[in-house]
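Trainee: Okay, sequence plus prediction incoming.
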Amino acid sequence: MNILIKSAKIIDPSNEELHSKKRDVLIKNGIIVAISPKIEEEKGTKVVQAKNLHLSNGWFDSGIAFGEPGFEERETIANGLLTAAKGGFTDIVLNPNTHPVPDTSSDIVFLRNRANGHACNLYPLGTLTMNGSGKDLAELYDMKNAGAVGFYDFKHPVENANLLKIGLQYTQNFGGLVFSFPLDTSIYHKGVANEGAISTKLGLRGIPAMAEELQVARDLFILEYTGGKLHIPTISTANSVKLIAEGKKKGLDVSCSVAIHNLFYTDNVLEEFDTRYKVLPPLRTKSDTKALIRAVKDGTIDFVTTDHTPMDVEQKRVEFDNAAYGTIGIENSFGILNQLFDLDTTISLLTNGRERFGLLSPELKEGKNACLTLFNSAEEYVFNDEHINSTSKNSMFLGSMLKGKALGIICNDQCII
């Protein structure tokens, strides 16, 4: 396929030669063959042009859930990857939120095979423990060889400290990345919202910030003892930021992420008991949100994730206490981040992070594979149902004013616009 992108403003802060310049980009058979102020259209070439067209390296998300196998009613791999592509993502890390969970090499091969032929690339995580039960380590080495980019019992903490210790020690032999969800279940005790004035007022069981911070402190202490590579997904409190910053100063090989919704919303939105806002970790306070945004800017938080978690309507349209955790977020990530940060920072956040998972970052250069995201940086609109491509519709961002919209991607010799 031959594709000509016309007059796109390139956003690539790492590329001084092209950053903020308007260029035509010619792609032939998936390879960037020319980047120039003006390229003449050739017969049989697909021309891509749009108002306020912007272009960057392809976007990456370190934590997305779909459903297949087992929960196809939430999201299939095929529709999930199409949704990600329309949302601007060329590469996603798939959380092990399925039934059964991927805890063997054959499970990882199945997921990779299901993703073959799509414009958006899928990189699966395997579970850290067998069946995700937290009792015995899974086939980590075999899963790594099959293509797993990390090991995570999705949204379940590693309660057994010795198990985390052994996991960190064992994975050093092959450079494996261990995830540890930051939640002390003895303090969490089936909470449903941030413990504070709002949860007390509404009569909701609280999840103290301490439940997250104790687990972070414990995990960092174990990491300091064992070595290895640790990733702490979706932190949500100011003190978690401080603990991780201290760990990094000690030279620990630790990374962390934050969910976009924990940067944008606080627990004040729970006043109407709307289950769209029930997520784990929960929405916290304004002071936490400010600390998280500062940490993103100074690099303490390594990357931002949509934490996209589709749930069927039966699990959301129930009482708040009984509702499932999770919100979708692929379709609106750019429009949220573009309000919180300047454009260069937003694009850096959306393109960084691959190296942590052992993946190569795309390059916007002639002779390189085209792995590009197209977007409009200025369009303002109210996010509603018509903007959702996911099978599930459990978005807490419905009704929000967004600034900026992803138009699609060019990747794997495919154009999804």
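Mentor: Sure, I can see it. Model, not experiment: these values are computed from the prediction. Numbering: from 1, shown residues only.

Trainee: Please count neighbours and contacts with C-alpha atoms only from this point.
Mentor: OK.

Trainee: give the contact list for the closest residue in space to R23 that isn't next to it in sequence.
Mentor: Nearest residue to R23 in three dimensions, chain neighbours excluded: P37, at 4.6 Å (C-alpha to C-alpha, 6 or more residues apart in numbering). With contact set as C-alpha atoms under 8 Å, 6 or more residues apart in numbering, P37 has these partners: 7, 22-24.

Trainee: Okay, one more to line up with it:
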Amino acid sequence: MNLIFKNAVIVDPSSAYHKQTVDIEVQNGIISKIGKELSAPDFENIELDNLHVSQGWFDSSVSFGEPGHEDRETIANGLDVAAKSGFTDVAVQPSGAPVADKQADIFFLLSKSAHTATKIHPIGALTKGSEGKDIAELFDMKNAGAIAFGDYQKALQDANLLKIALQYVQDFNGLVIALAQDDKIKGKGVVHEGEVSTRLGLKGIPALAEELQVARNLYLLEYTGGKLHIPTISTARSVQLIREAKAKGLNVTCSVAVHNLLFTDEVLADFDSNYKLLPPLRPEDERKALVDGVMDGTIDVITSDHNPLDVEVKKLEFDLAKDGTIGLETAFGALNTILPLDVVIEKLTAARSVFGLQSVSIQEGAAASFTLFNPDGNSTFTESDVLSKSKNSAFFGQSLKGKAYGIYNNGKLVLNAK
């Protein structure tokens, strides 16, 4: 497939063409030429309104139903959703049934994206069955292609087990992902503990439940060495603890979910279970602290934390509904309403650095791997805009700015027709 992307504004600080409007010629999956008013016989011109091009976006936390819950989402459709939402790469959580906790499970996930535009990067379970009792086959999964190890939506309550994991993975430069949540303090809480939970009569989750675990995990990291990633933090104190740990030289990274940057617990007034999330939505002061953490670089990555769930587990009484929202379709448009464009692109591409993968600059001779988008224009997200099989979105009715057109990656062009 030979293409010329016409009048594209390149948004890539590593490229000599950063912020320039150019044509990009792609031949056999390689950027063959960048310049003005390019033309070539047998090349298809791709012309899109206000086209911008950046390095391919990488989502650090995506769940698909398959294997085991194909009714929620299949891998094939999930990867198509990711591509049309602007993501060339997704780190897939080990949350299928069975849990991806051994070499064969990693091979299965990789095989599903061997010929797709969006590439899967599997996260292997840290413990067998993600049950928090015994370390899984980490070395074998690393050799099979796992980029990190963590138990999705489950925090490791056994401090010694996390200590052992952090020590063990250093032999092969592995990365441990550790969700921060003290289950005893969380108890039966379902929303942030505070004024809103009291007003609504819902059991609260203290911010302390997250912050104690962040502090504990950082102490363990300081003792053991190694690499630790703390996903989807949600409180001001968590940001500060990680900021201090980085200043001390600890090898720690962290992410925040789009919805925790955008919403506060005030949206819970109607008991809409689409807003039942883990970690929960917090008050405005916590949300602002997360935005500040993004802006000053304490928070390395922004993730959609995309988690498709069917009506049987989501459209229930608030207390009983499962935590999670889809987010691939809305990630860019939502972030673009609250952050500068250059920060949005930086945080949507930073996962490569976190996972130790190579970035691909937009320059002549490089592999063509980039996201196509328009940063301008406003829209309101509705159910008709959902591409996922599941419809559990916290973003219905939300104003979005800009649009992801799609991607070019792995020799394939995928565009969102909506």
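Mentor: Everything's here; your move. It should be emphasised that the depicted structure is a prediction, and the values quoted were computed from it without experimental measurement.

Trainee: In this structure D310 of the second structure contacts E70, no?
Mentor: No. Assessed by C-alpha atoms under 8 Å, D310 of the second structure is found out of contact with E70, at 10.0 Å.

Trainee: one step back: so which of the contacts of P37 of the first structure wins on neighbours?
Mentor: S7 (23 neighbours; other C-alpha atoms under 10 Å).

Trainee: Show me where the stretch 151-300 of the second structure has its strands.
Mentor: 176-177, 191-192, 204-205, 228-230, 252-257 (DSSP state E, counting those that start in this stretch).

Trainee: Run a quick neighbour tally on the aligned partner of N162 of the first structure in the second structure.
Mentor: In the second structure, N162 of the first structure lines up with N160, judged by TM-score structural alignment. Neighbours of N160 of the second structure under the rule other C-alpha under 10 Å: 11.

Trainee: host element of the residue of the first structure most remote from its centre?
Mentor: Distance from the C-alpha centroid of the first structure peaks at K43, with 39.0 Å (C-alpha atoms, centre = their mean). Here K43 of the first structure is covered by no helix or strand, with elements defined by DSSP states H and E.

Trainee: what about L252 of the first structure, how many neighbours?
Mentor: By other C-alpha under 10 Å, neighbour count at L252 of the first structure equals 20.

Trainee: And it, how far from L140 of the first structure?
Mentor: Here the criterion is C-alpha to C-alpha, to the nearest Å. By it, L252 of the first structure lies 22 Å from L140 of the first structure.

Trainee: Check the gap between V62 of the second structure and L335 of the second structure for me.
Mentor: V62 of the second structure is 17 Å from L335 of the second structure, by C-alpha to C-alpha.

Trainee: So for these two, which sits in the more crowded spot?
Mentor: Taking other C-alpha under 10 Å, V62 of the second structure and L335 do not tie; V62 has more neighbours (27 against 24).

Trainee: Now do the same for that one: its match in the first structure.
Mentor: Under the alignment (TM-score structural alignment), V62 of the second structure maps onto I64.

Trainee: Surely its match and N95 touch.
Mentor: Yes. Between I64 of the first structure and N95 a contact is recorded at 5.6 Å, counting by C-alpha under 8 Å.

Trainee: So what's the residue count around the closest residue to G134 of the first structure other than its chain neighbours?
Mentor: With sequence-adjacent residues excluded and distances taken as C-alpha to C-alpha, 6+ apart, G134 of the first structure is closest to V158, at 6.1 Å. If you count neighbours by other C-alpha under 10 Å, V158 of the first structure ends up with 26.

Trainee: wouldn't V158 of the first structure be in contact with S180 here?
Mentor: Yes. Using C-alpha under 8 Å, V158 of the first structure is in contact with S180, at 6.1 Å.

Trainee: for the counterpart of T305 of the first structure in the second structure, what are its contacts?
Mentor: Aligned by TM-score structural alignment, T305 of the first structure pairs with T303 of the second structure. Shown in contact with T303 of the second structure (C-alpha under 8 Å, 6+ apart): 59-61, 232, 255-258, 331, 348.

Trainee: And N251 of the second structure, by the same measure?
Mentor: N251 of the second structure touches 225-228, counting by C-alpha under 8 Å, 6+ apart.

Trainee: Now with 7 Å, please.
Mentor: 226-228 (C-alpha atoms under 7 Å, 6 or more residues apart in numbering).

Trainee: Any chance of CSV for those, columns distance to L341 of the second structure and neighbour count?
Mentor: Output for those, formatted as CSV (distance: C-alpha to C-alpha, whole Å; neighbours: other C-alpha atoms under 10 Å):
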residue, distance to L341 of the second structure, neighbour count
G226, 33, 22
K227, 29, 21
L228, 28, 24
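
Trainee: Let me know the closest of the residues you listed to D49 of the second structure.
Mentor: Ranked by distance to D49 of the second structure (C-alpha to C-alpha), the contacts of N251 of the second structure are led by L228 at 41.2 Å.

Trainee: In the first structure, what residue corresponds to that closest one?
Mentor: That one, L228 of the second structure, aligns with L230 by TM-score structural alignment.
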